[in-house]
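**Q** here is a sequence together with a model predicted from it:
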Amino acid sequence: MIYDAIIIGDGPAGISAALYTVRANIKTLVLGLGDSVLRKASKIENYYGFSEPVSGEWIISEGEKQLKRLGGEILKEEVIGIEKEDNFHVKTVNNTYTARTVLIATGQKQANIKIRNLKKFEGRGISYCTTCDGFFYRGKKVGVLGFKDFALHEANELLNFTKNVTVFTNGEKTEFTETSMLDKFEINEKPIAAFEGGEVLEKIVFEDGSEFPLDGMFIAYGTASSVNFALKMGILTREQSIIVNERQETNIPGLFAAGDCTGVFKQIAVAVGQGAIAGRSMIEYVRSQRES
């Protein structure tokens, strides 16, 4: 089955866009994990239309109810990749969905990785994109830093270039659901103290003082973010944010972005507004595709 539109992210920007596409009879699928940072807001007093404070959890819940009442489809699945051929293919942990147009509305997640020298070796052995840089580590000893399915997916991608791949969880409790993939890699659960080397990365030093020689480390901490998608697809970015035009469209036709991932003023009103613009633009794009 081919959807007209897939929206990645079930926060205010994503749900706002979906309200427009669904009402326009655009077959829409929303994918998300329900992990919007808005859920952490206990009181919101500056969003138009509410005379009394409301919680972020309440706003999200009401938005989802509104979309479902209109016939919208929401699935709680982790998206780990996007590819484009004639249509877009959105990969989750267990499924692949196809659509004519896609909106990235994943917010702007910041992985809190406290490992010494991480920034120092970025671009000199530490990478955030297996698609971009895996080629340079053919036959070498590499690692993937992460503890969720996104890390396993990235490790699996690296097997196209080298069979010497280790997944490092940095002491985090693993949350792998794709257990069938675990026998493909070594899993190291020790907490990491530092990355060390000369001009380039040469080794990991663990908190217990032991060391692990390594040629490259790929960061896949937590779930895939908007920047991860951007790096793999060649989407233009600026300072960890996706660049869009006035229609919320990226440099890839049919691929849109809205909300915090575009680097705007991080407010619900802005996310909802951008989502509305993106929704309208996606409607126009799908209708033009149908006519061509």
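**A** The structure has been received and is ready for your questions.

**Q** from now on I want contacts and neighbour counts done on CA atoms only, so please keep to that.
**A** Noted.

**Q** what's the neighbour count on Gly273?
**A** 17 (other Cα atoms under 10 Å).

**Q** show me the contacts for it.
**A** 13, 16 (Cα atoms under 8 Å, 6 or more residues apart in numbering).

**Q** looking at this, it is in a helix?
**A** Yes: under DSSP: H, G, I helix; E, B strand; the rest coil, Gly273 sits within a helix.

**Q** for it, give its distance to Gly72.
**A** Using Cα to Cα, to the nearest Å, Gly273 is found at 19 Å from Gly72.

**Q** check Trp58 too.
**A** Distance, Trp58 to Gly72, by Cα to Cα: 19 Å.

**Q** of the two, who's got more company?
**A** More crowded of Trp58 and Gly72, by other Cα under 10 Å: Gly72, with 21 against 15.

**Q** what ranges do the strands span in the stretch 1-150 of the chain?
**A** Ranges of strands in the stretch 1-150 of the chain, per DSSP state E, counting those that start in this stretch, are 2-8, 28-32, 73-76, 79-84, 88-92, 96-104, 126-127, 142-145.

**Q** looking at these, which is buried most?
**A** strand 142-145 (a mean of 26; mean count of other Cα atoms under 10 Å).

**Q** now do it: which elements does it pack against?
**A** If contacts are counted by 3 or more Cα pairs under 8 Å, 6 or more residues apart in numbering; DSSP states H and E, strand 142-145 sits against helix 149-158, strand 165-168, strand 216-219.

**Q** dump the residue contacts of Ser61.
**A** Residues near Ser61 by Cα under 8 Å, 6+ apart: none.

**Q** same thing but at 10 Å, please
**A** By Cα atoms under 10 Å, 6 or more residues apart in numbering, the residues touching Ser61 are 11, 34, 39, 55.

**Q** state the distance from Ser127 to Met217.
**A** 6 Å.

**Q** distance to Asn245 added to the strands of the stretch 1-150 of the chain, as a markdown table?
**A** Below are the strands of the stretch 1-150 of the chain laid out as a markdown table (distance: least, Cα to Cα, whole Å):
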| stretch | distance to Asn245 |
| --- | --- |
| strand 2-8 | 18 |
| strand 28-32 | 22 |
| strand 73-76 | 27 |
| strand 79-84 | 20 |
| strand 88-92 | 20 |
| strand 96-104 | 13 |
| strand 126-127 | 28 |
| strand 142-145 | 33 |
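
**Q** use this one as the comparison:
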Amino acid sequence: MRQIIIIGSGPAGYTAAIYAARAQLNPLLIASSVEAGGELMNTTDVENFPGFPEGIMGPDLMMKMQEQAEKFGTEVVLDDVESLDLTGPIKSVTLGNGETHEALSVIFATGSAYRKLGLDDEERLSGRGVSWCATCDGFFFKGKTIAMIGGGDSAMEEATFLTRFADKVYVVYRGDTLRASKIMQERAFANDKIEFIYNSTVVGITGENAVDGLTLKNSVSGAESHLEVGGVFIAIGNDPRTHLVHKQLDLTPDGTIAVAGRTSKTSQTGVFAAGDVIDPTYRQAITAAASGTVAALDAEHYLSTLPQALLSQAVLSQAESAAPSLVTATLSN
């Protein structure tokens, strides 16, 4: 049994692990078998994370975070969580390999997933002109003509933001009326760099090594057309990864895990949440990292309130798992 298990390996999960490990809680971090590192693994240059004035590649940043967490004693497991039992004082986490791990506390930091168009070329050209984050990648499209896919508030906000860099932004929307709030629509309509293409869906993204255009299909006439662009941003929503905790933790109307105020405390005692899985608004690497700090400190405080016998059981159980022969010899003396 562990003192703490962290589920998720993005900025929130790794930061929580760094803090928990430095507090000598010896955390176990479940990083996923195929998506370790989170969404930043699909990002090229990251220029807005403090401490890297020359920028850093997304995968390199996540690797450094993992190395820092492991340096202080975090054990990282590359596997997927199949099921959870978060009730009672001892939580259990079952992995895809069949192993079950127990802990006195759990930090849930599984992030969110951008909704995608479902096109093969979308994946192929990810990081090469296809992006889901204007604030992350907009700077790299200076002087270009680009497209924004979506019709909600996020799409209007990001399209307006992108006009700081791009010469022209096409907003492509499947309907004939935007879903965005009136004020967000008015701001976008007033921007002479933005042009709207209604009743259209993206059925193809073209380009060999980088995006050079979109294939659009008109939903009224059925006709297809080609739109020349040097990049495409997709803002059709995102979904917090909460499927593992449905019916175990309270969720907000946005679908994120509900926490108490500015804390990371969920509706279940001893369970904490951090990062995009609790944040429907900002969804930045740095805010996720800060949230991971809060979760680790909250978990540390919670553990300090537990009976000493329970904590000792967790420490002894972890020691036995790490070096059973050494612990047996020690206890026999």
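**A** Received it, and whenever you're ready, just let me know what you need. The structure displayed is predicted, hence computed values, not measured ones.

**Q** got a TM-score for the two of them?
**A** Comparison of the two superposed chains (TM-score structural alignment, normalised by the length of the first structure) gives a TM-score of 0.59, and 182 aligned residues with a Cα RMSD of 2.0 Å.

**Q** about what we covered before: nearest to Arg290 of the first structure, out of the helices and strands packed on strand 142-145 of the first structure?
**A** helix 149-158 (33.5 Å; Cα to Cα).

**Q** whereabouts in the second structure does that closest one align?
**A** Counting by TM-score structural alignment, helix 149-158 of the first structure lines up with no residues of the second structure.

**Q** once you drop chain neighbours, what's closest to Leu255 of the first structure?
**A** Val102 (5.1 Å; Cα to Cα, 6 or more residues apart in numbering).

**Q** which residues touch the residue nearest the centre of the second structure?
**A** Centroid-nearest residue in the second structure: Gly111, 3.3 Å away (criterion: Cα atoms, centre = their mean). Contact analysis of Gly111 of the second structure by Cα under 10 Å, 6+ apart lists 7-13, 38-39, 239-242, 256, 273-279, 283, 288.

**Q** just give me the match in the first structure for it.
**A** Match for Gly111 of the second structure (TM-score structural alignment): Gly107.

**Q** what about its match, distance to Ala194 of the first structure?
**A** Counting by Cα to Cα - Gly107 of the first structure and Ala194 of the first structure are separated by 29 Å.

**Q** same check, this time on Gly273 of the first structure
**A** 42 Å.

**Q** can you check Ala230 of the first structure too?
**A** Using Cα to Cα, which is the criterion applied here, Ala230 of the first structure is 27 Å from Ala194 of the first structure.

**Q** which one's more surrounded, those two?
**A** Ala230 (20 against 16).

**Q** for the closest residue in space to Lys27 of the first structure that isn't next to it in sequence, give me its contacts.
**A** In space, and not counting its chain neighbours, Lys27 of the first structure is closest to Asp4: 5.0 Å by Cα to Cα, 6+ apart. Listed by Cα under 10 Å, 6+ apart, the contact set of Asp4 of the first structure reads 21-22, 25-29, 87, 98-102, 282-283, 285-287, 289-290.

**Q** one more pass at 6 Å, please.
**A** By Cα atoms under 6 Å, 6 or more residues apart in numbering, the residues touching Asp4 of the first structure are 26-27, 99-100.

**Q** spell out the residue ranges of the helices in the first structure.
**A** Listed in chain order, the helices of the first structure (DSSP state H) span 12-23, 56-69, 130-133, 149-158, 226-233, 268-291.

**Q** would you mind finding the most buried of the ones you listed?
**A** helix 12-23 (a mean of 27).

**Q** separation between Asn95 of the first structure and Ile8 of the first structure?
**A** Taken as Cα to Cα, the span from Asn95 of the first structure to Ile8 of the first structure is 14 Å.

**Q** same thing with Lys109 of the first structure?
**A** Distance from Lys109 of the first structure to Ile8 of the first structure, by Cα to Cα: 14 Å.

**Q** then Glu291 of the first structure?
**A** According to Cα to Cα, Glu291 of the first structure stands 25 Å off from Ile8 of the first structure.

**Q** what does Ser42 of the first structure give?
**A** 25 Å.

**Q** ok, now Gly216 of the first structure?
**A** 30 Å.

**Q** angle of the helix or strand harbouring Ser317 of the second structure against strand 100-108?
**A** Taking DSSP states H and E as the criterion, Ser317 of the second structure maps to helix 308-322. Interaxial angle of helix 308-322 of the second structure relative to strand 100-108 (axes from the mean of the first three to the mean of the last three Cα atoms, to 10 degrees): 120 degrees.

**Q** name the residues that touch helix 308-322 of the second structure?
**A** 1-3, 327.

**Q** try it again at 8 Å.
**A** Counting by Cα under 8 Å, 6+ apart, 1-3, 103-104, 303, 326-328 sit against helix 308-322 of the second structure.

**Q** and what of stretch 66-84 of the second structure?
**A** Counting by Cα under 8 Å, 6+ apart, 7, 14-15, 17-18, 21-22, 24, 26-34, 36, 91-97, 244-245 sit against stretch 66-84 of the second structure.

**Q** what span of the first structure is it aligned with?
**A** Under TM-score structural alignment, the match for stretch 66-84 of the second structure is residues 64-82.

**Q** any idea how far apart the tips of the matching stretch sit?
**A** Stretch 64-82 of the first structure end-to-end distance (Cα to Cα) = 24 Å.

**Q** now that stretch, how far from the centre of its chain.
**A** Using Cα atoms, centre = their mean, to the nearest Å, the mean C-alpha position of stretch 64-82 of the first structure is found 15 Å from that of the whole chain.

**Q** Asn42 of the second structure corresponds to which position in the first structure?
**A** Counting by TM-score structural alignment, the partner of Asn42 of the second structure is Lys40.

**Q** contact partners for the closest residue to that match other than its chain neighbours?
**A** Nearest non-adjacent residue to Lys40 of the first structure, counting by Cα to Cα, 6+ apart: Gly56, 6.6 Å away. Gly56 of the first structure sits next to 38-44 when contact means Cα under 8 Å, 6+ apart.

**Q** from those residues, which would you call buried?
**A** 38-39 (16 or more other Cα atoms under 10 Å).

**Q** quick check: Arg39 of the first structure vs Gly273 of the first structure, distance?
**A** For Arg39 of the first structure relative to Gly273 of the first structure (Cα to Cα), the value is 19 Å.

**Q** now swap in Ile113 of the first structure and tell me
**A** Taking Cα to Cα, one finds Ile113 of the first structure at 32 Å from Gly273 of the first structure.

**Q** can you give me the distance of Val79 of the first structure to Ile204 of the first structure?
**A** Distance from Val79 of the first structure to Ile204 of the first structure, by Cα to Cα: 29 Å.

**Q** and what of Glu249 of the first structure?
**A** Applying Cα to Cα to Glu249 of the first structure and Ile204 of the first structure gives a distance of 40 Å.
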